[in-house]
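Student: Take this sequence and fold it.
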Amino acid sequence: MTVLIEISNSDVVPSTRASELVQELHRITTELQTVDLTQCSDAELVDVAADTERAIARLTFAGDRQIVEIADRDLPHKTGHRSITQFMTHRLRVADPMRRTKQRHATATHLSPTGEPLEPEHPALAEALADGKINTSHIRAVLDVLDQIPHAVDHDVKIAAERQMAEIAVDHTPADITALGARLLAHLDPDGTLADDTDRKRRRKLSVNRQRADGTAKMSADLTPELLARITMLLAVWAKPGMNNPDDPESPHGSIENADPEMVEAAAARDDRSDAQRNHDAFNALLKAVFEDGLLGKSHRGLPIQVIVKADLNDLVREAGFATTATGTLIPIPDLIDMAADAQPWLAVFKDATAVPLYFGRGKRLATREQRLVSFARPDGEVCSTPDCGIAAAHVEMHHAQLDWGLGGLTDITDLAPACPKHNRMVGDQPGQFTTRMVREGPDEGRCVWRLNAEPGAPPNPERVNRRPDIPRRFIEHLEQVRTEIHGPDEASGDQSRLQLRQIIDLRNASDAEATLASIMLAAAYPRV
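Tutor: Okay, here's the model as predicted:
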């Protein structure tokens, strides 16, 4: 049966298949808006909600395809609009046409001047969006990362990076994409040529806008990695719930490390501020303390806040790459070396290539500072160990993962795992709570696994590990695949790949420990056959 639609000039024309599908989509959407959801089981309701979000993403891909066709036909000018952007804003009611345009250029199929379809600029992203595995926010975060790769980088490296980021986007949040993208950029550019110290210093700024009518003002800043590391550490100890609350006369002031735990707990229960408001109040309290204590302008005094950083030994030797702070900030190795001139170094050694640290036992319930440092130094120890949680190590507690302290568990580093306060309190034996244990063997040895307790009669949920993506390994795999697609498989060679040392190590004045370390590294790089 042919369906007829009415157009603006009152003429009647046969509808196309595209119009029929859109009308059917509206009919289904209307029904979906009013369908009885109480008939769904818990699992089915979750699947329905997830599939709805997936459909929204797929519709965005379809909409971008339609906008490409509109632009190719020059319909914006034919309908009295000065540009495709204005057409999208006023006729299509697109909320952010500029971002949508950037997404369309990256993921949509366009036509060449001869009418041939061109592959999307980022085909892996396009495929993920078309399938509904990612949405516009994921794409925006990925493009922000890819835009930072310099044009001088080889084409195959760019393709591999795009595939890597598309893979990350499927399983992670936009915030995670930004953080993991920074790690990918650090891997692509360990020597810091993407943004050297001169570029970072040139871009640094902090601006305070004029006051608004209500007396408030907006502040914006581009921070160097060094300042960012210090600020995030400050917020970790001054902006905790209950701390420095100007609306609570009994709120403790200063650092949480110096506050009475019972007072902090009571104040936190009364604290209804947002994270951003707590950050604001922490800065205000800090500046108030600076003025009251006469610290302003005196460089020999300061706050007892330490920046805790972990770095790979190979990066330190090369003086290249990036280190990670306990708040999740990436710091270029040269900057770290400058910051660490007066610091106290710690060495954490792990079993083989696992997360099993040196044994460090303790006969008390609370973990020591040393145990916390070792926990942070573990692979993925910079975040909470609960799957899909990205709370930084500066905000976690040490969880008795193998056996609760009250049940006879030991405060040994091999039985402890980082857990944010929320997840630490969700451990228990009731449905909806978590059961945890430490892995004792296999590739995940030394890690904490979490299992969500199932409802009575339901099958058990799987055990999960909060494993962060192995950026270097996966990138190399993507790059090898891209090069195989472009150049074909490499011929078999009997030569073994060797570590390329990018810096000459001067051992003439080395200590015994440094000479031994260099000997071990050289033996690993050039094994005897």
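Student: contacts and neighbour counts: CA atoms only from here.
Tutor: Will do.
Student: So which residues of the stretch 101-250 of the chain form strands?
Tutor: Shown for the stretch 101-250 of the chain, the strands assigned by DSSP state E, counting those that start in this stretch span residues 110-111, 117-118, 205-208, 219-222.
Student: Buried deepest among these, which one?
Tutor: strand 110-111 (a mean of 16; mean count of other Cα atoms under 10 Å).
Student: how far is that one from where the chain is centred?
Tutor: Centroid separation for strand 110-111 versus its chain: 33 Å, with Cα atoms, centre = their mean, to the nearest Å.
Student: other SSEs contacting that strand?
Tutor: Packing partners of strand 110-111 (3 or more Cα pairs under 8 Å, 6 or more residues apart in numbering; DSSP states H and E): strand 117-118.
Student: And the helices in the stretch 201-350 of the chain, which stretches?
Tutor: For the stretch 201-350 of the chain, the helices defined by DSSP state H, counting those that start in this stretch occupy 225-238, 261-270, 275-292, 313-318, 333-339.
Student: Packed most tightly, which of those would that be?
Tutor: Comparing these by mean neighbour count (mean count of other Cα under 10 Å), helix 225-238 comes out on top with a mean of 20.
Student: Now do it: which elements does it pack against?
Tutor: helix 275-292, strand 330-332, helix 333-339.
Student: any chance of the ones you listed in TSV, with distance to A267 too?
Tutor: Converted to TSV, the helices and strands packed on helix 225-238 look like this (distance: least, Cα to Cα, whole Å):
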stretch	distance to A267
helix 275-292	13
strand 330-332	32
helix 333-339	35
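Student: Reformat the helices of the stretch 201-350 of the chain as JSON lines; add distance to D412.
Tutor: JSON lines is the format used below for the helices of the stretch 201-350 of the chain (distance: least, Cα to Cα, whole Å):
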{"stretch": "helix 225-238", "distance to D412": "25"}
{"stretch": "helix 261-270", "distance to D412": "23"}
{"stretch": "helix 275-292", "distance to D412": "33"}
{"stretch": "helix 313-318", "distance to D412": "26"}
{"stretch": "helix 333-339", "distance to D412": "30"}
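Student: To compare against the first, here's the next sequence to fold:
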Amino acid sequence: MSETLIPELPQELWRAGKLELAHGVTHLVQVMRVASAALGKYLAEIETRGAEDLYGHGSAASWFAEIARFSPSDARETVNRALALNPVPEVGGAVTVFAPATAAAAEDGAIGDQHIDLILEILRKIPTDLPAGEREGADKILADLARHAGPKEIAQAGADLLAHLDPDGNEPRDPDPAPPRREVFVERRKDGFWKLSGLLDPETGARTAAILDAYGAKRPVDEFGQADHRTMPQRYGDAWADVLDLAAACPDQPGTSGYRTLVHVTVGLDALKTGLGTACLDFVGKITAREARLMACDCLMIPVALSAAGEPLDVGRMRRFVTPGQRRALNIRDGGCAFPGCHRAPKHCHAHHIQHWADGGPTDLRNLVLLCSYHHRLIHHGDWTVRIAGDGLPEFVPPQYLDPLRHPRRNVLHRVVT
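Tutor: A predicted model of the protein is given here:
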């Protein structure tokens, strides 16, 4: 079976290009999913006939655990998944499938065990006193979504469906109180980096640790296979930057009026347009010209233009790129980070220019999209592209190695499933 399902690997894999590597991975993922669905058919049939009569075991799960060298709990999960996706006789002679739409998606290799388990968990929460058609409809909605979405989008869609079918639920938790006064010391080092230290009372320290833990949590592996390899100090550093972004975007923050960071960028005009070269940030240290392009999307900037010899030719006036009114409109339209599968709220997002202002892009809603810092950097540095569709909403075109046909995708987490 392995010789017919698994393609022959190149003898020298290190010579493969990025498209060849990506196509190999996506093909093998589909092969694994199709094989898992086929295995489920066998296990469901064994459970239906009776593992005791066939093999002398009390259940298909105990027999499967023995031959596959699985733990009993893992074997039971596999068999239960198989029974939910395949025809099983019921009392009275009827043969039914618990989640037929999910089963069809699994047979196509479009979804894997993680998607299936999440959908089944949601379907089992639907009240049993509702008509059977309600569960079938929910199964189809979630299975169709899972073909091109990740676990977070499925979970959000499931929560919306359950809220619609069963409005009774847990009340939202009260918001955290404002943090008390804290004492910190900030010192700039000779290399341009800043050293942060301080002494916090027990309550303030506990709250600080909780905030850093929350904003510094590892990002889960998304549907595109992107893992989070940051160390804990790096995640805490990024969390601190997120907290500063929240403070800078507050309308009551002195000196910002709801805008994001004010920066002085000293950079040659050609470097700013191409993203090649370096720039000086706030006369303190160097950053790349590409980083300057990223920062210029959503901040107050004072450009300092240089001649080829490095002579300052002009110090521009502060230019407002995204007004508070435009920002509010973006928050309403996008609902948060618009990248497919991202759950970050508007307060954690930057306003990204789809066509950069240095390239003549206007600052209006049809050229702006909300992105969290992680996906903002991905758009600037990666192979994804973003555009505004005909209905005025943003959509993202994946790289060819992820989708050879490059079908556009949208984030459905911020919208109610209907």
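Student: Overlay them and tell me the TM-score.
Tutor: Superposed pair, TM-score by TM-score structural alignment, normalised by the length of structure 2: 0.58. Supporting alignment: 302 aligned residues with a Cα RMSD of 4.6 Å.
Student: picking up where we left off before, which one of the helices and strands packed on helix 225-238 of structure 1 lies nearest to D315 of structure 1?
Tutor: helix 333-339 (7.1 Å; Cα to Cα).
Student: among the helices of the stretch 201-350 of structure 1, which is nearest R100 of structure 1?
Tutor: helix 275-292 (28.1 Å).
Student: what about the top helix by length along structure 2, how far off from structure 1?
Tutor: Longest helix in structure 2, counting residues (DSSP state H): helix 18-49. For helix 18-49 of structure 2, the mean deviation from structure 1 after alignment is 2.1 Å (mean Cα distance after the TM-score superposition for structure 1).
Student: List the buried residues of the following helix or strand past that helix.
Tutor: For helix 18-49 of structure 2, the following helix or strand on the C-terminal side (DSSP states H and E) is helix 51-55. Within helix 51-55 of structure 2, the residues scored as buried using 16 or more other Cα atoms under 10 Å are A51.
Student: How about residues contacting helix 51-55 of structure 2?
Tutor: Residues from elsewhere that reach helix 51-55 of structure 2 (Cα atoms under 8 Å, 6 or more residues apart in numbering): I46, H57, G58, S59, A60, W63.
Student: Any chance of CSV for those residues, columns secondary structure and neighbour count?
Tutor: As requested, the contacts of helix 51-55 of structure 2 are exported to CSV (DSSP: H, G, I helix; E, B strand; the rest coil; neighbours: other Cα atoms under 10 Å):
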residue, secondary structure, neighbour count
I46, helix, 21
H57, coil, 15
G58, coil, 13
S59, coil, 18
A60, helix, 27
W63, helix, 23
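Student: do you know which of the helices of the stretch 201-350 of structure 1 lies nearest A57 of structure 1?
Tutor: Set against A57 of structure 1 and scored by Cα to Cα, the helices of the stretch 201-350 of structure 1 come closest in helix 275-292, at 29.4 Å.
Student: Tell me what angle that closest one forms with helix 225-238.
Tutor: Angle of helix 275-292 of structure 1 versus helix 225-238, following axes from the mean of the first three to the mean of the last three Cα atoms, to 10 degrees, is 100 degrees.
Student: and G17 of structure 2, how far is that from L378 of structure 2?
Tutor: 20 Å (Cα to Cα, to the nearest Å).
Student: Just want to know which of those two has more residues nearby.
Tutor: The neighbour comparison of G17 of structure 2 against L378 (other Cα atoms under 10 Å) goes to L378, with 15 against 9.
Student: quick one, what contacts the spatially closest residue to the more buried one that is not a sequence neighbour?
Tutor: With sequence-adjacent residues excluded and distances taken as Cα to Cα, 6 or more residues apart in numbering, L378 of structure 2 is closest to W384, at 7.5 Å. The contact partners of W384 of structure 2, by Cα under 8 Å, 6+ apart, come to L378, F396, V397, P398, P399.
Student: same thing with T325 of structure 1?
Tutor: By Cα under 8 Å, 6+ apart, the contact list for T325 of structure 1 reads A229, V307, I308, V309, K310, I331, E382.
Student: I'd guessed the fourth one sits against T324; true?
Tutor: I take that to be V309 of structure 1. Yes: using Cα atoms under 8 Å, V309 of structure 1 is in contact with T324, at 5.6 Å.
Student: thinking again about what came up before, which one of the contacts of T325 of structure 1 is nearest A282 of structure 1?
Tutor: If you rank the contacts of T325 of structure 1 by distance to A282 of structure 1 using Cα to Cα, A229 comes first, at 15.7 Å.
Student: Quickly note the distance from the closest one to R437 of structure 1.
Tutor: Note on A229 of structure 1: its distance to R437 of structure 1, by Cα to Cα, is 32 Å.
Student: can you map out the helices along the stretch 401-529 of structure 1?
Tutor: Taking DSSP H, counting those that start in this stretch to define them, one finds helices in the stretch 401-529 of structure 1 at 421-424, 471-487, 512-525.
Student: hmm, back to that, and L4 of structure 1, which of the strands of the stretch 101-250 of structure 1 is closest to it?
Tutor: Among these, strand 110-111 comes nearest to L4 of structure 1, with 30.2 Å by Cα to Cα.
Student: what's the mean deviation for the closest one versus structure 2?
Tutor: Mean for strand 110-111 of structure 1 is 3.4 Å (mean Cα distance after the TM-score superposition for structure 1).
Student: now what about that strand, what contacts it?
Tutor: So strand 110-111 of structure 1 is in contact with V68, P117, L118, E119, P120, going by Cα under 8 Å, 6+ apart.
Student: go with 6 Å
Tutor: For strand 110-111 of structure 1, the surrounding residues in contact (Cα atoms under 6 Å, 6 or more residues apart in numbering) are P117, L118.
Student: what does stretch 154-168 of structure 2 give?
Tutor: By Cα under 6 Å, 6+ apart, the list of residues contacting stretch 154-168 of structure 2 from outside reads I122.
Student: thinking again about what came up before, make JSON lines out of the strands of the stretch 101-250 of structure 1 and add distance to T368 of structure 1.
Tutor: Output for the strands of the stretch 101-250 of structure 1, formatted as JSON lines (distance: least, Cα to Cα, whole Å):
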{"stretch": "strand 110-111", "distance to T368 of structure 1": "59"}
{"stretch": "strand 117-118", "distance to T368 of structure 1": "59"}
{"stretch": "strand 205-208", "distance to T368 of structure 1": "37"}
{"stretch": "strand 219-222", "distance to T368 of structure 1": "36"}
